[in-house]
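Chemist: sequence plus predicted model, see below.
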Amino acid sequence: MLDTLVVSASRITENVASIPYTTQVIEGSAIAEQAQPGRNLGQILGQMVPGLAPGDDSATSAYQTLRGRKVLVLIDGVAQRATRDISRQLTTISPENIERVEIISGATAVYGAGATGGVINIITKRGQNQQSQFNTKLGMTLNTENTDSDGFTRFGSQTVSGSGDQVDYLVNVNYEQRGNYYDSEGNQIATDPNQVSRDNSDTLDILVNLGWQIDSNRSLRVSMEHYKEKQNTDYAADFGEPSATYLGLPSGIFAKGGDYTPTPKPGLSLNEQPQSTRDSITFDFSQQNFFGHTLLTQLSYRENEYFYYPYPSSPLFLNIDWAGVVAAGPTTTPQLLAAVAANIQGATGTLFQSQVNSEVLDFKLALDKPFKLGDGQTLDLTYGLDYIHDNSEQRSIAYSYNNWIASGQTEYQATGGNYDAGPATTTETTALFLQGKLALNERWTLKAGVRYEHADVEVDDTVSGVDIANAEYYQQELEDPYLQAIAGASGTPANLLLESIINTASNLYDYENYLIYSDSAANRTGGKETYSETLFNAGVVYALTQQQETFLNYSEGFTVPDLTRLLRSVTVLSDGGVQGPILEGTNIDASKTQSWDLGWRGRFSNISAQTSLFYNTSDQNVEFDRETGVVTIRKQDERFWGFEALLDARFDSGMVAGLTYARTQGETEDDNGSWYALGADRVAPEKITGYLGYSFNQAADARLQFTHLSDYKQGHHEAPDDQKSQVVPFEGYRTFDLITNFYTEAGNFTAAVRNLTNAEYYSVYNQVRGYPSGGASAYLPAQGRTLTLSYSVDY
């Protein structure tokens, strides 16, 4: 029988056989086998976890939903969420630092806000029970259709670890340098300006893990990590050529994927290229026999800093030749408007780069107490508290739009402006929880719990960068002598005249979301919002035999909205510059999720398997408009349901095989009570993965694996007209990988071929961002066939 695994993502160490929900543990050896240079953890887990949407080559995991919902990522039990959530948690840790990954699928009341789709707990490596040991690993990846050295990905890792009588230690330094990415035809893939691609970027990840066994009852662990990934490319993103259809603006701002083919633009000049930085320190203290309990405490602090790629966005401005308007000699309002229309020479825009900063202090305390009841029954109680203090902000760095256009979209000249992109927020969260597990007999185990969570979110006063840019432009425009002459001749103040012209043009060109007159920037006052929720969970496990169980579970989760991101859209374009509390007029309610899970799992002599049926529902729908960038929370129900299966088999002959299957469907209800399908950004396409491998007397092994994603259509219910553009379809694909390992006394060698058949396809992320508009620059193909060679040695 396969070894029974344990998980700690439920706060305490538990036997898998006693857990009433879908659980998966992926050991570090399996992670390492998939972790060739250039691959991130999101891509690896997307291959191995049935219900998790597939990963991609971008720096984001925003579209990697689990059962249609967001997943809460933990590192050594520390939640990586922040008030300003930018979804890079699965791409900002090196796979080389991972001991194992534990996945709980479905909403969980154990960890509170953010865990509506499940929990992914990443356990980092630590020193083993042995003398000092060193490991060196080197690797390189290249595209088989374009072997230019500019496309190489190079990787190096150095580890030292060990332990003494009372201490253990591990230091791991990982460095990866990625070059150009090439598609299946060997053509360089353009830079992605939306969520940022990982081509031409450098990554440094340093992990220090120290453990001290103070005595037989007490232990202390300190973990520190520094992660930094920064793009270092000479190629600018391609937003498309200026188009007369869009008043001379780059076509990619409004076009949909496929309208043009983005190509790399050499000559990029950008001082602050996209990057992700995470610095953290965590203290874990445990004590056995603490007044009859096991005491677990954790204190963690981390800082995050992220830069995006500069992006042309709202507001837009009309370039009007006022001298030409005067020359036309208009004497009536219709003549004036006609003269203005005839002298519009195109449009200009704004160019902002987002910078996100957050600081998070996290404290946890848990007490565990086992009780022996009569007739062999046992009761285990776990209770405690959580406290999180989070400061988050997002800023916009302004660049000269006209200089950018004149340079062919390659030169980003900072104007010196650094503005708010939504209000800064401070969140203080306190939670109390109680979990109980009752073993009635050898067959029946009951588990239930309750969690009360209270969050105070304080929103700062803010002046929107969009408002400031808008005001600065029109204040400058009002100084035009020809405009002043027209105003004087008409007897109308220049500001009122310009307001009338701009608002008329906004309606004429259907640019209400991008073009509006305002010569002053409003100060919007902040405020305080309080969220509190009581969450319940209850489940039962029935052991059919010693090797297999069936389970039924109900659990609740909830999500506190990302207020900085949500309120970023409160600008002159949305409210006409009306000053007032920024929290008014926008739905900022938390969303509650209810989740059911029915499953079976079995562990036999050479086979392990599990299946599950799931259903979850929530009371709100979050919509991201890819064209305007506006996030809206709608008061309409959502529901997801589906089936997952996993099978692994190992035979004495050395043969191994496995298969995963996942199908999810999701719908939301419109105002008329009709349900319509959600898009591929929320509903992961049907996914089948599998592998077949063979071990050659422990001297070598080989593994052939595949990933199949089915087409995803809009479903049998039509979306309302105002939401059809958000229902995103997906065109499926199939890829194969071959991984071979050779084990020698001089070290271990790996040769791996990704995308073995050199298939041409587009990832879920790239298809979603390029549909239906506002993201054509991100409609980029995936990498073609790549070859990886790596070497690892212990000494």
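Modeler: Yep, that arrived. Numbers count the residues shown, from 1 in each chain.

Chemist: only C-alpha atoms from now on, for both contacts and neighbour counts.
Modeler: Noted.

Chemist: helices or strands next to the top strand by length along the chain in the packing?
Modeler: Ranked by residue count under DSSP state E, the longest strand found in the chain is strand 344-372. On a contact count with 3 or more Cα pairs under 8 Å, 6 or more residues apart in numbering; DSSP states H and E, strand 344-372 meets strand 249-250, strand 293-307, strand 311-320, strand 378-399, helix 401-406.

Chemist: residue 456: which of these is closest?
Modeler: For residue 456, the closest of the helices and strands packed on strand 344-372 is strand 378-399, at 9.8 Å, according to Cα to Cα.

Chemist: so that closest one versus strand 311-320, what angle?
Modeler: Using axes from the mean of the first three to the mean of the last three Cα atoms, to 10 degrees, the direction of strand 378-399 lies 30 degrees away from that of strand 311-320.

Chemist: next up, a second structure to put side by side with the first:
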Amino acid sequence: MKKTLLSLAITSSIAPFLFSSVAIAHQSADKNIERVVVTANRTQTAISDIAGTVWLVDLEQIETQINAGVDFKNALAQLIPSLDLGSQSRANYSQNMRGRPMMVMIDGVSLNSSRGVSRHLDAIDPFNVARIEVISGSTAVYGGGSIGGVINIITKEGDGNHEFNVGIKSGFAGHDDLGTNLAAATSWKNARSKGRVSLAYSQIDAMHDGNGDPIMMDTTQSGLQYTQSLDLMASTTFKINQQQSISMLGQYYNNESDGKHGLYFGDNSGSLFGDMTGVGIRAGLESEHVPQTKRSLFNVDYQHLDFFGHNLNIQAFMRSEDFDFYPRPRLNSTQDAISSFSSSEQSTDAYGFKFVLNKKWQAVDLAYGFDYDSEEFEALQTYYDPTIAQASGGLTI
């Protein structure tokens, strides 16, 4: 399936007559420094000039949540008002803003697709996040996918420092109740350019609840138990002159199951018919498909601060992603036999560019331009022998 979209956007604001409801998640230590965001109008805009509710979540608050053992999507739910809490799965299906769907972006590149699979927040390691800009409520600037709001994840830039991070998490509920994180980054910065290269790896084994009992895997969107993730990112900014600059970002992200552990449905898959004896997570999974989120992203952003009296932004991007889902059973109409055992996968390729001009005339702030987006996706459903799958309790498929 292929989708192509060309849209024209014009927004304006008249400063003296608009009420700006602004909330900042963390105030700058220097009160004289005006915080600037790019999400609200697609150009650098001082928070005090934005007519709308904008939340700015900075690195310190993100790190506080992550270091306490909270996963990324639930850390955002703690920090962003009106954002629902997420589940223990890799999906953010249950998370809405103000009760409506939201758009998630990385440096202005949307992760939403025409066929949404709710893995927008399974997209980046928190180690690579500098801050998060949030528009609360619907906005015409980004189209229909943002009726609940926009979450724009801003990545770290080169500052000349080197980073190294090691983390271990455990609930002491067993030998495999362990999560580890390892991340490193190097960066440079001079008068003309800056850049950063980073590698972040994490591994999660078993998960347990407050009573010490194992948390069962989600066989709909798949859980995060027994998974490994890798986030490789490189970015650079080159200053052409005092008015012009160009930035580039490349990312490869992969979060997948270890391919060894799966949900055992009991002897002869009895749990599917009401007998929960022996149900649990076991090693020994044999399947052609394992849950996975794999994404490649490339973004180029050009800025001219005085283009015939305008602020000009041109952005070109490419996003390619593959989603695999856990094999799951389906019962027949009478609920007394397995009708099928299958898993699905989806591949999406999207690219486009954005052209935005911004001009201020005293009290009037006008932004206008156009977007071009093209998207193609393929979906595949793989069916397995239900007899073999049932006899193995769902482990051999």
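Modeler: Looks like it arrived, so ask away. Everything numeric here is computed off the predicted structure, so don't read it as measured data.

Chemist: output the helices and strands packed on strand 344-372 of the first structure in a markdown table, with distance to residue 155 of the first structure and mean neighbour count appended to each entry.
Modeler: Shown next, in a markdown table, are these (distance: least, Cα to Cα, whole Å; neighbours: other Cα atoms under 10 Å):
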| stretch | distance to residue 155 of the first structure | mean neighbour count |
| --- | --- | --- |
| strand 249-250 | 37 | 22 |
| strand 293-307 | 23 | 19 |
| strand 311-320 | 31 | 19 |
| strand 378-399 | 32 | 20 |
| helix 401-406 | 35 | 16 |
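
Chemist: so which of those is nearest residue 450 of the first structure?
Modeler: strand 378-399 (9.6 Å).

Chemist: what separates the closest one from the chain centre, distance-wise?
Modeler: 16 Å (Cα atoms, centre = their mean, to the nearest Å).

Chemist: buried residues in the longest strand of the first structure?
Modeler: If you call a residue buried by 16 or more other Cα atoms under 10 Å, then strand 344-372 of the first structure has these buried ones: 344, 346, 348-370.

Chemist: that strand vs strand 311-320, what angle?
Modeler: Using the same axes, to 10 degrees: strand 344-372 of the first structure against strand 311-320 is 160 degrees.

Chemist: what does residue 304 of the second structure align to in the first structure?
Modeler: Mapped onto the first structure by TM-score structural alignment, residue 304 of the second structure lines up with residue 287.

Chemist: name the nearest residue to its match, ignoring sequence neighbours.
Modeler: residue 218 (4.4 Å; Cα to Cα, 6 or more residues apart in numbering).

Chemist: and that neighbour? What does it align with in the second structure?
Modeler: Here residue 218 of the first structure is matched to residue 244 in the second structure, going by TM-score structural alignment.

Chemist: so its match sits against residue 303, correct?
Modeler: Yes - in this structure, residue 244 of the second structure is within contact of residue 303 by Cα atoms under 8 Å, at 5.6 Å.

Chemist: picking that back up, next, the angle from the longest strand of the first structure to strand 293-307.
Modeler: Going by the same axes, to 10 degrees, strand 344-372 of the first structure makes 170 degrees with strand 293-307.

Chemist: and residue 325 of the first structure, what element?
Modeler: Following DSSP states H and E, one finds residue 325 of the first structure within helix 322-328.

Chemist: which residue range of the second structure does whichever helix or strand comes after that helix align onto?
Modeler: Sequence order places helix 333-342 as the next helix or strand after helix 322-328 of the first structure, per DSSP H and E. On the second structure, no counterpart of helix 333-342 of the first structure exists by TM-score structural alignment.

Chemist: which non-adjacent residue is nearest the counterpart of residue 377 of the second structure in the first structure?
Modeler: For residue 377 of the second structure, the aligned residue in the first structure is residue 392 (criterion: TM-score structural alignment). In space, and not counting its chain neighbours, residue 392 of the first structure is closest to residue 358: 4.2 Å by Cα to Cα, 6+ apart.
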